[in-house]
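[1] Sharing a sequence plus its predicted fold:
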Amino acid sequence: MVTTSKLMNSLLLASVCGIFFLAGYADGNSDRKFWSPYEDLNWSEIGHYDSEFHTHPNMGDYGGHDPHQTVDRYHEEGYKILTLAEHSSHIPHDHMNTIYPWTELSQIYERIKDVTHEGADGQTYAEIHNEPWEDRDPVELGMVSVEGNELSGHHHTISVFNLWSGHVDDELDSFDKIEELGGFAYFAHPGRYVERLGLTAHWYVDLYLRYDILIGQSVYNREDNHPGDRAFYDKIQHILGGAERPIWLYGEDDMHTERTLGWNRDVILLENFRPGSLHPDIQDGSAPDVMKALQNGYSYLWKPSEQYNKRAFNITDVEVEDHRVTLTVDNDDLVNEIRWRTHNPDTDDTETVHRGFSISESDVPDNSLFVRAEIEGSEGTIYTQPFYLTSE
């Protein structure tokens, strides 16, 4: 069961926090200004690097790509940052923690090839896989490799920049461990748990208030397994109080086979990209900068309209004045529409409040705490991180 008695104790606190943050705007106060997670970026020096943190390299009898084949396919598709994030339930914990580093994939395979997979009808890992694993060097490939797993004993959670793979049934145990190890995590496909278990926005709010290592949640899973995840993200962000506790949106391929590869690209915004990894035997490169970008929301999501579609346009500047946000996009002739979206507490739903490259504070309802932009073209749509409204 995902919900626990530990979590229920502080749901009232989350509700009170949401009411407190809303109170400052209930009287129609217009003395607000924008705060942007992008404000510290030097856009003239920024590069755009596609990433994927939710992949499953065939350790659960999926019939898909082995780890080295997964690396190769994402490299072929132009991704620069990648995590091989297997389900914790499929990790033989006596022999390994994560599929990392890539430079030791052949050694990891030798350790587990004759081990019986507990959930695969008595097959060994060698029988599950297509072929012996081959080493890959992220530096030679021009990529950043990120250590991680999909923790699956509780609410599925993508854990990155740490080796925790414990298959436990309590989220708090996992999050305490990730915090101890200096990593980060985001919630995978929350719609699954809203639909199956009836989890509420306040369940998530409680955990965000407890753990800074929780950086956000998925709004797209594969092509779009849970269409309500965008509005659910907006609702959670609103209850959290906007800039008081920012959380970031992500898309995830949740790749098990080729059919689910290439559906989402979290675009990490970095200066002076250098390949590498945080493993001690590999140069760091931009790996520390990727950590910082994930923590601070230096990213946006490219959602292709068709599988494998690469970005048709990029955000090249975000100008934030106190009362206005203006976006600049290259190849703007490929942009059909820009929608500014927010949570409306009166209707308890997401709505479009403005259209165009620029939005003023006065375009945002007084009871809204943020807006985010959706930049749509025929090849796909960019989803920005939220722009928050704060009191002057």
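    Sure thing, it's come through. Just so it is clear, the structure is predicted and the values come from calculations on it, not from any experiment.

[2] Could you use CA atoms for every contact and neighbour count after this?
    Will do.

[3] all helices of the chain, in order?
    For the chain, the helices defined by DSSP state H cover 5-8, 11-23, 67-76, 105-112, 125-128, 138-141, 171-181, 191-197, 201-210, 229-240, 287-296.

[4] Just name the most buried of those helices.
    Highest mean neighbour count among the helices of the chain (mean count of other CA atoms under 10 Å): helix 229-240, with a mean of 23.

[5] so how far is it off the chain centroid?
    15 Å (CA atoms, centre = their mean, to the nearest Å).

[6] Could you save the helices of the chain as TSV and add columns showing distance to Val329?
    TSV is the format used below for those (distance: least, CA to CA, whole Å):
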stretch	distance to Val329
helix 5-8	42
helix 11-23	33
helix 67-76	25
helix 105-112	40
helix 125-128	45
helix 138-141	29
helix 171-181	37
helix 191-197	31
helix 201-210	32
helix 229-240	23
helix 287-296	20
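
[7] what's the closest of those helices to Phe161?
    With CA to CA as the measure, helix 287-296 is the member of these nearest Phe161 (7.6 Å).

[8] Show me what the closest one is in contact with.
    37, 144-146, 161, 184, 215, 268-270, 275-278, 299 (CA atoms under 8 Å, 6 or more residues apart in numbering).

[9] ok, and here's another one to check against it:
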Amino acid sequence: MRLRRTESNQGNGRLAAMLPAVMALLLPGFAWASVVVNPYADVDWAAFEQHRANLHTHTTQSDGEGDPDVVIDTYHQLGYTILALTDHNRCTYPWQNWGRDPDALGMLAIAGNEPSRHHHLNSFFIAYETASTVFEQTVEEIAAAGGLAHINHPGRYWNLTGGEVPADALAGYVNWLNTYDILLGIEVINSFNRYPHDRVLWDALLSEMMPDRPVWGFSNDDMHALILAGLSYNVFLLPALTEADVREAMLKGQFYFCYIRTFNAADAPNTPTITAIDHDAGAGIIAISAVSSGAPLPDEDYQWISDGNVVHIGPVLNYRTTPGIGRYVRAELIGTGGTTFTNPFGFGGNGILRVDISPPAAADEGARWLVQGEPTWRESGEEIELPPGEYAVMFRPISGWLAPDPITVQVFSDLTTVVGEAEGAVYVFAPGHRLPAAGWGVRTALAIIIALCAGAWALRGGKCAPRRQ
């Protein structure tokens, strides 16, 4: 936890004495939402490469119609640079066994498998085969071998009930995802969007699990017939085309995914390509830029979704002022040929702030603390629930004691921040110290605001708010 003392001006003790009444009259409370999950935070959009990937692919080594070399050539011709051959219960790898060199093709071959003797999933980055018939055992084997995995086409195994995911199905996926870190997410799009209710499941999982446990979304062809190649894909954002970079991006959700609604792989240019995602934490804004059909995507074709509902239309989202946003938000970009999906952004839950005043004698004689924007003085040891963010803690002056200077504290999602003696919450015994008489008037109240805004606080948008570091 990070705590920093603010610099104070002489007389701030008297300012603090007037603070509750002044703040209640002149300053509205502010809401502070904080992004704690941003899968694109490390992307340099000007320098990173965008690589199209299919992570669910079948050949004649299981039930696909194309030999491995034919399948590889098909995706190479479609412009893919990342490909995992994931035959049922078989690892079709390395490509050289079928006369194809990924380096010569400018592609990255990912070792994969689709264990299929239970709920299907894909393993990645390991030459893995198993006879396991138990999902949990298979995942544990993949983890032990150093692999990663995602859950395949979950919508195959259940149907919506009243428009919602059955409670037992949702609970099962939540349990798997919470138990196994290597399960990175689910196929939201399988083949030509065969299971559209998987999007309902994804939103239900995100509503339940974000931001503590992100669930990344994937889109794959699950290709068995060559005619259906190139309809559903992921776009990885990478500094370079290496297995290490792809693995890291997969772990971080550093990719977006697409499907072509027209069932024509030639419509990929008419499916939005994201060119930038910018986050302004101070303003509470996420902005997306994309192109489709050779032109910027129209503003009305950006949709922001939270808790399964569209909460905003347009490329720029203010997540602090937009109603209906829960613990996450994701975007869908609608092109004339296809739809592009971002991975979710997660918002932190509230944290707890507790201030322990010392020495106890000062607390016994009326020493109290408050958070800016609140009219209530609080006792030593009292806790308050706050959204994540930076706050100014002020201390009430009392006769016979010198009050501590204001302290700037950082409140974190789902954690308790404790401010105590080490952070400066200490009154100093001063028998000759007496409080001035009351009755300063409105002009003095305004002077308080100006002084505070010049010190521990700052003016933003005409309002007084905590100064951010």
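    All right, it came through fine. This is a predicted model, so every value here is computed, not measured.

[10] Need the TM-score between these chains.
    Once superposed, chain against chain, the TM-score is 0.75 (TM-score structural alignment, normalised by the length of the first structure); 308 aligned residues with a CA RMSD of 2.0 Å.

[11] who wins for proximity to Thr390 of the first structure among the helices of the first structure?
    Set against Thr390 of the first structure and scored by CA to CA, the helices of the first structure come closest in helix 11-23, at 10.3 Å.

[12] Where in the second structure does that closest one fall?
    Mapping helix 11-23 of the first structure onto the second structure (TM-score structural alignment) gives no aligned residues.

[13] okay, the angle between that helix and helix 201-210?
    Orientation check (axes from the mean of the first three to the mean of the last three CA atoms, to 10 degrees): helix 11-23 of the first structure against helix 201-210 gives 90 degrees.

[14] What does Glu171 of the first structure correspond to in the second structure?
    Taking TM-score structural alignment, Glu171 of the first structure has Phe135 as its aligned residue in the second structure.

[15] For the residue nearest to that match when sequence neighbours are not counted, the count of nearby residues, please.
    Of all residues not flanking Phe135 of the second structure in the chain, His118 sits nearest, at 5.8 Å (CA to CA, 6 or more residues apart in numbering). His118 of the second structure has 12 neighbouring residues, counting by other CA atoms under 10 Å.

[16] Is His118 of the second structure in contact with Gln137, as I believe?
    No: in this structure, His118 of the second structure is not within contact of Gln137 by CA atoms under 8 Å, at 10.5 Å.

[17] Of the helices of the first structure, which is nearest Asp317 of the first structure?
    Checking those against Asp317 of the first structure by CA to CA gives helix 287-296 as the closest, at 16.5 Å.

[18] quick check: that closest one aligns to which part of the second structure?
    Helix 287-296 of the first structure maps onto residues 243-252 of the second structure, going by TM-score structural alignment.

[19] what's the mean deviation for that stretch versus the first structure?
    Superposing on the first structure and averaging over aligned pairs (mean CA distance after the TM-score superposition for the first structure), stretch 243-252 of the second structure comes out at 0.7 Å.

[20] picking up where we left off before, give the aligned equivalent of the residue nearest to Phe135 of the second structure in the first structure.
    Match for His118 of the second structure (TM-score structural alignment): His154.

[21] so its match touches Asp173, yeah?
    No: using CA under 8 Å as the test, His154 of the first structure is too far from Asp173 to be in contact (10.2 Å).

[22] Now do the contacts for the residue nearest to Phe135 of the second structure.
    His118 of the second structure touches Thr133, Val134, Phe135, counting by CA under 8 Å, 6+ apart.

[23] Would you mind giving these as TSV with distance to Gly64 of the second structure added?
    Below are the contacts of His118 of the second structure laid out as TSV (distance: CA to CA, whole Å):
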residue	distance to Gly64 of the second structure
Thr133	22
Val134	24
Phe135	23
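
[24] Among these, which one lies nearest to Ala31 of the second structure?
    Nearest to Ala31 of the second structure out of those is Phe135 (CA to CA; 43.3 Å).

[25] Next, work out how far apart the equivalent of Thr328 of the first structure over in the second structure and Ile274 of the second structure are.
    Under the alignment by TM-score structural alignment, Thr328 of the first structure pairs with Ser289 in the second structure. Using CA to CA, to the nearest Å, Ser289 of the second structure is found at 6 Å from Ile274 of the second structure.
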